[in-house]
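Peer 1: Quick one, structure for this:
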Amino acid sequence: MSIERISAEAALSQLGHFSEVIDARSEGEYAEDHLPGAVNWPSLHDEERKIVGTRYKQISQFEAKKLGAALVAQNIATHILREVLDKPREWQPLVYCWRGGKRSGSLALILDQIGFKVTLVDGGYKAFRAALVADLPQLAARHQYQVICGTTGSGKTRLLQALAAQGAQVLDLEGLAHHRSSVLGLIPGLPQPSQKAFDSRIWAALRSFDPARPVYIESESKKVGNVAVPEGLIAAMRSSPCLQLDLPEDERVALLLEDYDFFVQDIEFFCDRLGALTEARGKAVVEDWQARARSGGVASVVRELLVKHYDPVYLQSMRRNFEQYEAARVIAPRGHSVAAMAALARTMLATA
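Peer 2: Have a look, this model is predicted:
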């Protein structure tokens, strides 16, 4: 048998060297988090794991192993028929499971017997996760950041998207987190990743960047919805140069009505989310906002949310947490449109 075993640290540094990275865990384990770019070939599916586990507890380890072996063999045969028959001899997969290596080892053994060069991750996903967490602070510290600051509705996300479209290095934390980073930031129909998956997405993005070029990033707080930005990245952001994106109030309201159109289309959903501000703004204020929203006054409610709630909180947080905020260079687009942000991005990159 010629299966090679490598450490999780080595796997992190060599991910791009393999033809494919295969996660042999169940669909549920894979969905929670996986190595960047990995595909899922479950040796046991979620329901099968439950059945085998129940047999282990209620009958015996021996009986559970017999059933598990039959199910694993059946699933691996399916993967081989579906995924492997067209692979050339030079195909070199990296395979891992949770920790012990039984699920990945079974798959690796068959692939090795076919004649492929197979590599296994020692310690599996658990070791990979520990290695990634240890690597994140130094990876975050390797880069130079330009922090895009600006009050709610000033177009920070649109500017980041415009910069990325023109080839700049952009770390869009809200995009990676599937959340717009406020009480109203939930995106309908788009669940947030787990904390582990969020960390992995950040790690993969940082790893792809050139340290000789700046990374543009938004002035996020420690949490983006339900997930937390890694401490090493937060520290690097907060000590970095800032750019202050300025947009007139009318333009900010218009931008928010466009970006949060789902609130305009579903007023009750909007009112339900406003309820989360009761503790901060008081019951009477929130009930007034809800009544006005239901009466067609969404724009006026958005304006008040900006002026009375979001702006004071944001400015206080920026002055407290971002060391170079007071020295921020002001950048101002001609308007809130995508085209205006694209024009600003071109100017920024031309003068960088």
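Peer 1: Going by C-alpha atoms from here, please, whenever you check contacts or count neighbours.
Peer 2: Fine.
Peer 1: in stretch 210-230, what's buried?
Peer 2: Neighbour counts over stretch 210-230 (16 or more other C-alpha atoms under 10 Å) mark 211, 214-221, 224-225, 227-230 as buried.
Peer 1: Out of those residues, which two sit at the greatest distance?
Peer 2: When C-alpha to C-alpha is used, the two most widely separated members of the buried residues of stretch 210-230 are 211 and 225, lying 28.4 Å apart.
Peer 1: returning to what we had before: for the buried residues of stretch 210-230, which one is nearest residue 53?
Peer 2: residue 227 (30.8 Å).
Peer 1: how near is the residue found closest to the closest one once you drop the neighbours it is linked to in the chain to residue 348?
Peer 2: Excluding the flanking residues, the one nearest residue 227 by C-alpha to C-alpha, 6 or more residues apart in numbering is residue 195, at 5.4 Å. Computed as C-alpha to C-alpha, to the nearest Å, the residue 195 to residue 348 distance reads 33 Å.
Peer 1: With neighbour numbers in mind, choose between those two.
Peer 2: Neighbour comparison, residue 195 and residue 348: the larger count goes to residue 195, with 17 against 12 (by other C-alpha atoms under 10 Å).
Peer 1: and the gap between the more buried one and residue 203?
Peer 2: In this view, residue 195 and residue 203 are 12 Å apart by C-alpha to C-alpha.
Peer 1: related to what we said a few turns ago, which members of the buried residues of stretch 210-230 occur in strands, if any?
Peer 2: Within the buried residues of stretch 210-230, residues falling in strands by DSSP state E are 215-218, 224, 227-228.
Peer 1: quick one more, to check against the first:
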Amino acid sequence: MSHQPDTDHYLALFLNDTPLMDVRAPVEFDKGAFPCSENLPLLDDLQREVIGTRYKDAGQDAAIALGNELATAEIRDARLASWRTFVDAHPDGVLYCFRGGLRSKVTQQWLAEAGFTMPFVEGGYKAMRRFLIDSIDQIAATTKFQVVGGFTGTGKTPLLAELENSIDLEGIANHKGSSFGKQIGGQPTQINFENSLGVRMLKLREVAHPYMVVEDESRAVGRCGLPLSLLEAMAIAPVVVIEAGLEERIERLQREYVDEMLVAYQCHWGDDEGYLKFCAYLLDAIEGIRRRLGGERYQKLRGSLETALQSRQLESVAGVYRDAIAQVLDQYYDPMYRYQLDQKKERICFRGRYAEVVDYLRG
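Peer 2: Now for the predicted structure:
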């Protein structure tokens, strides 16, 4: 393989979805990494801790000596095998450690001795992370946004999927932003959420749309907090409102949160285990709106839902769900969102049905 120079061209790495080999320890990777990255560590968590302590106590040379001592032939062969597999699969790949220092150079050296070349990212994870955070702030400050609003169930998320210039914050956060919003796989860490958001914003900036479209969100989607710079940009952006009748909204919510969710759970875990996890998801969601329903109404709805779930009567499950959602929409979500929209009335630039809003935003 021909030699590729080490790189600090962070923008190109993210725009091109360059495969990234993360040689940091698993504990570091789990806290935060980048899209298109795979963790193939030089040091495991314990080795990293021991060598780090030696570095602090006795300096770099002593740390390198200990690293060489710990790198038995068996460990070295195992590391090289995984790295070579990555290189074979991704000849355009790039490796990185935390700061683009010793671990990157050792990995690169071991690969070279085995006949493979792979560039590393100068500045490492720390520099790439800083680049993404700065990019979010810079793009948020210099880009026009359109905010899509509307009552719960009007189809804001599907609408975003139809637009090339949208940022699906709920998709990136893997959460639909309500008590019923938990998704299979759980949410990314805050760092991973921000990293994925930064990459999406960079890609949209390159396409040079007149504006970016986002859904009207609060400070957090589930447990993922929106960057302050983006929140500030959204707070002054024009608002486009999707309008839909109550029955249409309930039908959409039933389809998304019962019918499609059951299919997703069973596809992921199989019929029986998937159904049990689907039951737990719905019961947890009902628990999440307990206070909004009130004690007596909650007990009645939960009892009806448990009975329907036990008998696998999906039509009954959907019926109970419809009752719960209709009540919560009427008593909590709709009044809350009506108030929020009223606070933004000066910024509302268009109202219309789903298709009309799509046409407006594409125009």
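Peer 1: Please report the distance of the residue nearest the centre of the first structure from residue 312 of the first structure.
Peer 2: Nearest to the mean C-alpha position of the first structure, by C-alpha atoms, centre = their mean, lies residue 176 at 3.0 Å. According to C-alpha to C-alpha, residue 176 of the first structure and residue 312 of the first structure sit 26 Å apart.
Peer 1: With residue 249 of the first structure instead?
Peer 2: Distance check for residue 249 of the first structure against residue 312 of the first structure: by C-alpha to C-alpha, it reads 14 Å.
Peer 1: Look at those two and report which has more neighbours.
Peer 2: Under the criterion of other C-alpha under 10 Å, the comparison of residue 249 of the first structure against residue 312 puts residue 249 first, with 16 against 12.
Peer 1: Find the nearest non-adjacent residue to the more buried one, please.
Peer 2: For residue 249 of the first structure, ignoring the flanking residues on the chain, the nearest one in space by C-alpha to C-alpha, 6+ apart is residue 303 at 7.8 Å.
Peer 1: The nearest residue to residue 161 of the second structure once chain neighbours are set aside: how many residues sit nearby?
Peer 2: Counting by C-alpha to C-alpha, 6+ apart, residue 168 is the residue found nearest to residue 161 of the second structure once chain neighbours are left out, at 7.6 Å. The tally of other residues near residue 168 of the second structure (other C-alpha under 10 Å) stands at 20.
Peer 1: residues contacting the counterpart of residue 168 of the second structure in the first structure?
Peer 2: Here residue 168 of the second structure is matched to residue 172 in the first structure, going by TM-score structural alignment. Residue 172 of the first structure sits next to 157, 160, 217-218 when contact means C-alpha atoms under 8 Å, 6 or more residues apart in numbering.
Peer 1: Tabulate those (CSV), appending distance to residue 292 of the first structure.
Peer 2: As requested, those are arranged in CSV below (distance: C-alpha to C-alpha, whole Å):
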residue, distance to residue 292 of the first structure
157, 28
160, 33
217, 35
218, 32
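Peer 1: how about these, which pair is most distant?
Peer 2: Spanning the widest gap among these are 157 and 217, at 9.3 Å by C-alpha to C-alpha.
Peer 1: is it true that residue 162 of the first structure touches residue 349?
Peer 2: No. Look at residue 162 of the first structure against residue 349 with C-alpha atoms under 8 Å: they stay out of range, at 10.7 Å.
Peer 1: which one of those two has more residues nearby?
Peer 2: The neighbour count for residue 162 of the first structure versus residue 349, taken as other C-alpha under 10 Å, is higher for residue 162 (22 against 12).
Peer 1: Where does that one sit, in terms of helix or strand?
Peer 2: For residue 162 of the first structure, the enclosing helix or strand under DSSP states H and E is helix 156-165.
Peer 1: buried stuff in the following helix or strand past that helix?
Peer 2: Moving toward the C-terminus from helix 156-165 of the first structure, the next helix or strand (DSSP H and E) is strand 169-171. For strand 169-171 of the first structure, the neighbour count (16+ other C-alpha under 10 Å) marks 169-171 as buried.
Peer 1: just stretch 171-183 of the first structure next, same as before
Peer 2: Burial within stretch 171-183 of the first structure, assessed by neighbour count using 16+ other C-alpha under 10 Å, is assigned to 171-174, 176-181.
Peer 1: mind listing which of the residues you listed are in strands?
Peer 2: Judged by DSSP E, strands contain the following of these: residue 171.
Peer 1: Can you tell me which of the buried residues of stretch 171-183 of the first structure is nearest residue 92 of the first structure?
Peer 2: Ranked by distance to residue 92 of the first structure (C-alpha to C-alpha), these are led by residue 176 at 29.3 Å.
Peer 1: I am assuming that closest one contacts residue 203, so please confirm or correct that.
Peer 2: No. Under the criterion of C-alpha under 8 Å, residue 176 of the first structure makes no contact with residue 203, lying 11.1 Å away.
Peer 1: Settle this for me: the residue nearest to residue 249 of the first structure is touching residue 254, isn't it.
Peer 2: No. With contact defined as C-alpha under 8 Å, residue 303 of the first structure does not count as touching residue 254 (9.6 Å).
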